[in-house]
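Predicted model, plus sequence, below.
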Amino acid sequence: MVKLNYMQCWNGAMALLGAHKEAILAIAGVFLFLPTFLFAQFVAQPILTGDEDLNGLLAVYTPYLNENALAIMASNFVISFGGLAIYLTLAPSRNTTVADDLITALKAFLIYLIANLLTGLLVLPGLFLFVLPGAYIWARLVLAPVVIADRGERNPVGAIKKSWSLTQNNGFSILLFILIIAVTGTITIGAVQAVVGIIVGLATGGAGWPFIENLVASLTGTAFQLVLAVIIMSVYLELTGKKRDVTEVFN
């Protein structure tokens, strides 16, 4: 059984990013960054005081969700579609154009959504059991989208089962690796946004400039999503032994 090597996964992820940067940046710009930025610009976020209890949060978010349900769903669908297209672009079994990847993503999108929904249903009970069981289940199922992209799996249950099989004995390793990346990325994004907020605040006398702040938040969020995508693909390559195929592409 292959054991996950963090350094090889990280190096493989950065190599993937470098090898496919033009294609994935084009897809990310249209399907990840643009909907995120437009949503931030035109949908006002609920204002919290920080003192809300559960009932207070429900009172704030219920009207927000009711008023913006269509925008939230449309934005998430576009971003999800872009994520699948990026996985298709990174898949070692494919050597196609961006247009071909987008067409394939459109054909497989429903399967992808169902697989994500089933994953959520499996993870949710575990999250209620002190969080860790749910996080572990998520780590075991995280490769399901990659299975759909690389192996042409069109059965969402089959994709989930294959991910569970591929991640055997590596669930906690995957969870820890992605958690390290997520924490590091969150801290970095927070620091960048804080610096930009200070600069914009000083430049505008404390009034702020939402356009710039939303732009920076959308750019950093998109970059973080891309890093997570290549990390997950690199984990898949590591566990399936397909690193040789990727190396040939780089050379």
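Nice, thanks for sending it over. Residues are numbered from 1 along each chain as shown.

Please count neighbours and contacts with C-alpha atoms only from this point.
Noted.

secondary structure class for the residue in the chain sticking out farthest from the centre?
Most distant from the centre of the chain: G205, at 35.6 Å, with distances by Cα atoms, centre = their mean. Here G205 is recorded as coil under DSSP: H, G, I helix; E, B strand; the rest coil.

one more structure, for comparison:
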Amino acid sequence: MTFDMNRAWRGAMDMFSANREVLLIVAGIFFFLPQLLASIVLPDMSGAMANPEDSQAMIAMLTQIYTNYWWLFLIVVLAQGIGFLGMIALLRDSSKPTVGEALMAGLKALLPYILASIIMSVIFMMVFVLIVGVLSITGIPALAALGMAIALAAFFYLGVRFSLLTAVMAIENILNPVGALRRSWTLTKGHSVRLLLFYALILVAYLVISLVIGLVMGGLVLALGGSTIGLFLNAVVSGLIGAAATSLFATLLASIHHQLSGPSTQAIGSTFD
């Protein structure tokens, strides 16, 4: 089987259309509201960002923000993790869980997902150390630069091979971190290039849309003189875009998973009931 980008996109659109209301509700609760809360609670960083040359001041402000508001970042990350896993669980083809059941599945998969993410981070770090570290020992700048390029390519490759981790956990209910990573690796075997191209196209489209809307909202904020209302509207629009994009990405991962794994045994059996 060859990964079909058009089929994946059509499948995602069908899933999104069929589950639009519940997906957007979950995205609104677990993505939009936490991001809006963070934008309201976190201090304004425009002063530091306006002078990027002063890196020390920027680092000091970021350090202070993370130190003072670590609890807020933790809440946002955990909420988004549960919400994202829950949204994908809603798209199972073997069963149609309720929103509550899907969110419970997301909650159960959260800790295994965090452990799997830690394992992935270790793998990425080992790859970086082995490639860049070895070539940097030579002391030749060209080889060190080559090592960085190879490491970057390896990161993209590993990212693609592990990209179905959330789908495997939420849809197949594989909660063993190593088993879930291994399953994602198996599903994406032979499809790395096409998947990377597909993800790149989606990312470029998202960045273009975000850039256009960001320019419009930035102009609106300037027109309002940087007032609180303007900043709040900008935060609301940014949060809505993020929630909608997250819902769409969840359907894309589910669609890719369905295509590469094939219909489940339960789904095949249900067609003959």
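Thanks, I have it. The structure displayed is predicted, hence computed values, not measured ones.

Would you give the TM-score for this superposition?
For this chain pair, the superposition-based TM-score is 0.88 by TM-score structural alignment, normalised by the length of the first structure; 245 aligned residues with a Cα RMSD of 2.4 Å.

Could you check how far the residue farthest from the centre of the first structure is from I212 of the first structure?
Counting by Cα to Cα, to the nearest Å, the gap from G205 of the first structure to I212 of the first structure is 15 Å.

what does L70 of the first structure give?
On the measure of Cα to Cα, L70 of the first structure and I212 of the first structure end up 25 Å apart.

buried ones in stretch 221-241 of the first structure?
221-239 (16 or more other Cα atoms under 10 Å).

can you tell me which of those are in strands?
In strands, defined here by DSSP state E, there are no members of those.

Give me the subset of these lying in helices.
Taking DSSP state H as the definition of helices, those contribute 221-239.

all helices for the stretch 151-273 of the second structure, in order.
165-171, 177-187, 192-223, 228-261, 265-270 (DSSP state H, counting those that start in this stretch).

Looking at those, which is nearest to L115 of the second structure?
helix 177-187 (6.3 Å; Cα to Cα).

and the helix or strand harbouring M73 of the first structure, how far out from the chain's middle?
According to DSSP states H and E, M73 of the first structure maps onto helix 54-90. The chain centroid and the centroid of helix 54-90 of the first structure are separated by 13 Å, computed with Cα atoms, centre = their mean, to the nearest Å.

Which residues belonging to it are considered buried?
For helix 54-90 of the first structure, by 16+ other Cα under 10 Å, it's 61, 71, 75-90.

Check the mean deviation of stretch 8-17 of the second structure from the first structure.
For stretch 8-17 of the second structure, the mean deviation from the first structure after alignment is 0.8 Å (mean Cα distance after the TM-score superposition for the first structure).

which residues in the first structure does that stretch match up with?
Using TM-score structural alignment, stretch 8-17 of the second structure lines up with residues 9-18 of the first structure.

What are the contacting residues of that stretch?
L90, V227, V230, I231, M233, S234, V235, E238, K243, V246, F250 (Cα atoms under 8 Å, 6 or more residues apart in numbering).

Repeat that for stretch 77-92 of the second structure.
Contacts of stretch 77-92 of the second structure (Cα under 8 Å, 6+ apart): 15, 23, 26-27, 30-31, 34, 96-99, 102-107, 109-110, 166-167, 169-171, 246-247, 250-251, 253-254.

Same question for stretch 221-236 of the second structure.
F32, L36, S39, I40, M217, G218, L220.

swap the cut-off to 10 Å and go again
For stretch 221-236 of the second structure, contacts defined as Cα atoms under 10 Å, 6 or more residues apart in numbering pick out 32-33, 35-40, 44, 213-220, 237-242.

Determine the set of other helices and strands touching the strand or helix carrying L115 of the second structure.
For L115 of the second structure, the host element (DSSP H and E) is helix 99-128. In terms of contacts (3 or more Cα pairs under 10 Å, 6 or more residues apart in numbering; DSSP states H and E), helix 99-128 of the second structure is packed against helix 20-27, helix 70-89, helix 141-161, helix 165-171, helix 177-187.

try 8 Å
helix 70-89, helix 141-161, helix 165-171, helix 177-187 (3 or more Cα pairs under 8 Å, 6 or more residues apart in numbering; DSSP states H and E).

Now render these as a markdown table, adding distance to I119 of the second structure.
Formatted as a markdown table, these follow (distance: least, Cα to Cα, whole Å):
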| stretch | distance to I119 of the second structure |
| --- | --- |
| helix 70-89 | 17 |
| helix 141-161 | 12 |
| helix 165-171 | 12 |
| helix 177-187 | 8 |
